[in-house]
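Engineer: Got a predicted structure plus its sequence, pasted below:
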Amino acid sequence: MLREVWAGATAAVAVAAYVFPYLYLPGVWWRAIPSTCVILFVGAMFYGRETLTFFGVKLSSRELAVSVGLFFILLPACWYLIFSVVVVEPVSAHLNAYPPAQIHQFFQVLNDEIVLRAALLTLLLRAFPYPKTVIILTAALFSVGHHLLYGLNGVDIEWPAMVSLFSFGAIANALFVRYRHIGYGLALHYAWNFYRFNSTYSLDGRVLSEGMTFNVIEGNAWVAVGSSMALVLVFVGYWHVEQTSEQSKRSELA
């Protein structure tokens, strides 16, 4: 009983640390860094040596190298997609040359991955051991969450953008469930956010709010269709690996 209470208190502190900078430190470039420290600290108090595994940040040297390489491959691809495919007349974009903003972006993405990816999926899979269902449901929560969050500010995120958000979430979820670390999902997430959230977007000369940019960027037909196709490929690969693993286990038992 005491362990469950302690686990609940730990989770509450971690969630509070995750949410705090969004509510009370808007515009401060370092605001996500203390949250990262608090989340890892309270996790260490409860999980001890298993903290790095629980938060998905325990990678081998090879996995770390692949993650870094994947980021640098995806970075120019995301730049091209955003600024050459999505941002066309009447949409325009201005890249903000402010290095500290990238520090914020990295730690914000890291917090997203350790809390909403690794910790959430790990806890859900322990209670409900059906990976594909958990992958889909949490991706749907990710998409609907954006719709509700920005809806509070009067922005209606339309269904093409929600399809893209669902696809991105499901792909990163599948990568975590398959490999049990956030390295590959972090590379994908940060490569996309690197330029995506470090630019100012305008439509017919009118600057768009952050919420409105989702309909322009993630709601772009190329992004929505492309992310959906990528999701299908990832799930086919996931299913193939799963089937191969099951066949190997049957062969060993036989």
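Structural biologist: Everything's here; your move. Numbers count the residues shown, from 1 in each chain.
Engineer: From now on I want contacts and neighbour counts done on CA atoms only, so please keep to that.
Structural biologist: Will do.
Engineer: can I assume residue 108 is in contact with residue 34?
Structural biologist: No. With contacts counted by Cα atoms under 8 Å, residue 108 stays clear of residue 34, the gap being 10.6 Å.
Engineer: More neighbours: the two, which one.
Structural biologist: Neighbour count, other Cα atoms under 10 Å: between residue 108 and residue 34, residue 108 has more, with 22 against 14.
Engineer: which helices and strands sit right next to the helix or strand containing the more buried one?
Structural biologist: Applying DSSP states H and E as the criterion places residue 108 in helix 99-111. The contact analysis (3 or more Cα pairs under 8 Å, 6 or more residues apart in numbering; DSSP states H and E) places helix 99-111 against helix 32-47, helix 183-196.
Engineer: contacts for the shortest one?
Structural biologist: Looking back up the chat, that one is helix 183-196. Here helix 183-196 makes contact (Cα atoms under 8 Å, 6 or more residues apart in numbering) with 56-57, 59, 63-64, 66-68, 70-72, 74-75, 78-79, 82, 95, 102, 105-106, 109-110, 113, 171-173, 175-176.
Engineer: Counting only strands, which of those residues make the cut?
Structural biologist: Of the contacts of helix 183-196, the ones assigned to strands by DSSP state E are residue 95.
Engineer: Pasting the second one now:
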Amino acid sequence: MRVVAAGDHFVLPSLITRAVEHEVGRAEVRELRLGWPLEPFGPVAEVQEASDAEDEMIEALSGAQVLVTQMGPVTERVLAACPDLKLVVVCRGGPVNVNLDAAKRRDVRVCFAPGRNAAATAEFTVAMMLAALRRIPQAHDPLARQGSWEGATYYTYEQSGLELEDLSVGLVGYGAVGSRVARVLCAFGARVMVYDPYVHGEIHGLRVTSLDELLRRSQVITLHAR
């Protein structure tokens, strides 16, 4: 089996290779490094959010049956030039860089990874919440300029910010990201409220029945709906 690991400067090709070998044992893996994020992604032919690298993909995929990629453009042209390809694995939340209709016509299966970045996004959400509530950027400024907080207004009531504990936080959306945010906020002692009409069963926090109610009762609101 020949595999192409078309990574980039974030999802390294070597990481893909190690993951493939961990799952299937030794395999013939050809590595290709695309330009993102040092080079921007965008529309390529008929697909979205891809690196502009059709020629590089066609060359790397010669004789390969499997492609694992994050930003590689899997366009009509690429698929037509790679008749041996049988499986495309997109290691991101959605296969927006793949022409799904063209893949289906050629009997090429496409897999992707919903929620792959859910933990990272949830952590960053809570980090930004803490930065805003506790005024961390403003607290850093006197440290950077004078090396201490001596004489800083950061100690005043008006400037010291709010604590997450006992704060009313409303979540719009309780999917892969929202559910993790709720779990972390509950650990901080926040009063978590959730509005998501598509989710049933047990949740972390209090379920509210309308968006208007959530907006009315929340001091902080975080959005996790597409």
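Structural biologist: On my side now, so go ahead. None of the values given here were measured: they were computed from a predicted structure.
Engineer: Drop the TM-score for these two in here.
Structural biologist: TM-score for the superposed chains, counting by TM-score structural alignment, normalised by the length of the second structure: 0.28, backed by 99 aligned residues with a Cα RMSD of 5.3 Å.
Engineer: returning to what we had before: as TSV, the helices and strands packed on helix 99-111 of the first structure with distance to residue 13 of the first structure would be great.
Structural biologist: Compiled in TSV, those are given as follows (distance: least, Cα to Cα, whole Å):
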stretch	distance to residue 13 of the first structure
helix 32-47	7
helix 183-196	23
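Engineer: Residue 166 of the first structure: which of those is closest?
Structural biologist: Closest to residue 166 of the first structure of those is helix 183-196 (Cα to Cα; 13.1 Å).
Engineer: C-terminal to that closest one, what's the next element?
Structural biologist: In N-to-C order, the element after helix 183-196 of the first structure by DSSP H and E is strand 199-203.
Engineer: list the helices and strands that following strand packs on?
Structural biologist: For strand 199-203 of the first structure, the packing partners by 3+ Cα pairs under 8 Å, 6+ apart come out as strand 91-95.
Engineer: re the thing from before, distance from the chain centre to the helix holding residue 108 of the first structure, please.
Structural biologist: The chain centroid and the centroid of helix 99-111 of the first structure are separated by 13 Å, computed with Cα atoms, centre = their mean, to the nearest Å.
Engineer: Could you give me the buried positions within the helix or strand just after it?
Structural biologist: Going down the chain from helix 99-111 of the first structure, the next helix or strand is helix 120-127, by DSSP H and E. Within helix 120-127 of the first structure, the residues that count as buried by 16 or more other Cα atoms under 10 Å are 120-122.
Engineer: same check, this time on stretch 189-201 of the first structure
Structural biologist: 189-198, 200-201.
Engineer: go on, stretch 174-193 of the first structure?
Structural biologist: In stretch 174-193 of the first structure, counting by 16+ other Cα under 10 Å, buried: 174-177, 180-193.
Engineer: what's the answer for stretch 12-21 of the first structure, then?
Structural biologist: Quick answer for stretch 12-21 of the first structure (16+ other Cα under 10 Å): 14, 17-18, 20-21.
Engineer: Mind jotting down where the helices sit in the second structure?
Structural biologist: Ranges of helices within the second structure are 13-24, 54-60, 76-81, 100-105, 118-133, 136-146, 176-188, 211-217, based on DSSP state H.
Engineer: got CSV for the buried residues of stretch 189-201 of the first structure, with distance to residue 91 of the first structure too?
Structural biologist: As requested, those are exported to CSV (distance: Cα to Cα, whole Å):
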residue, distance to residue 91 of the first structure
189, 23
190, 23
191, 21
192, 19
193, 18
194, 19
195, 16
196, 14
197, 15
198, 16
200, 11
201, 7
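Engineer: Centre of the chain to the biggest helix by length in the first structure, how far?
Structural biologist: Longest helix in the first structure, counting residues (DSSP H): helix 221-253. Mean-position distance between helix 221-253 of the first structure and its chain equals 19 Å (Cα atoms, centre = their mean).
Engineer: quick one, what contacts residue 47 of the first structure?
Structural biologist: residue 54.
Engineer: Try it again at 10 Å.
Structural biologist: Going by Cα atoms under 10 Å, 6 or more residues apart in numbering, residue 47 of the first structure touches 7, 10, 40-41, 53-54.
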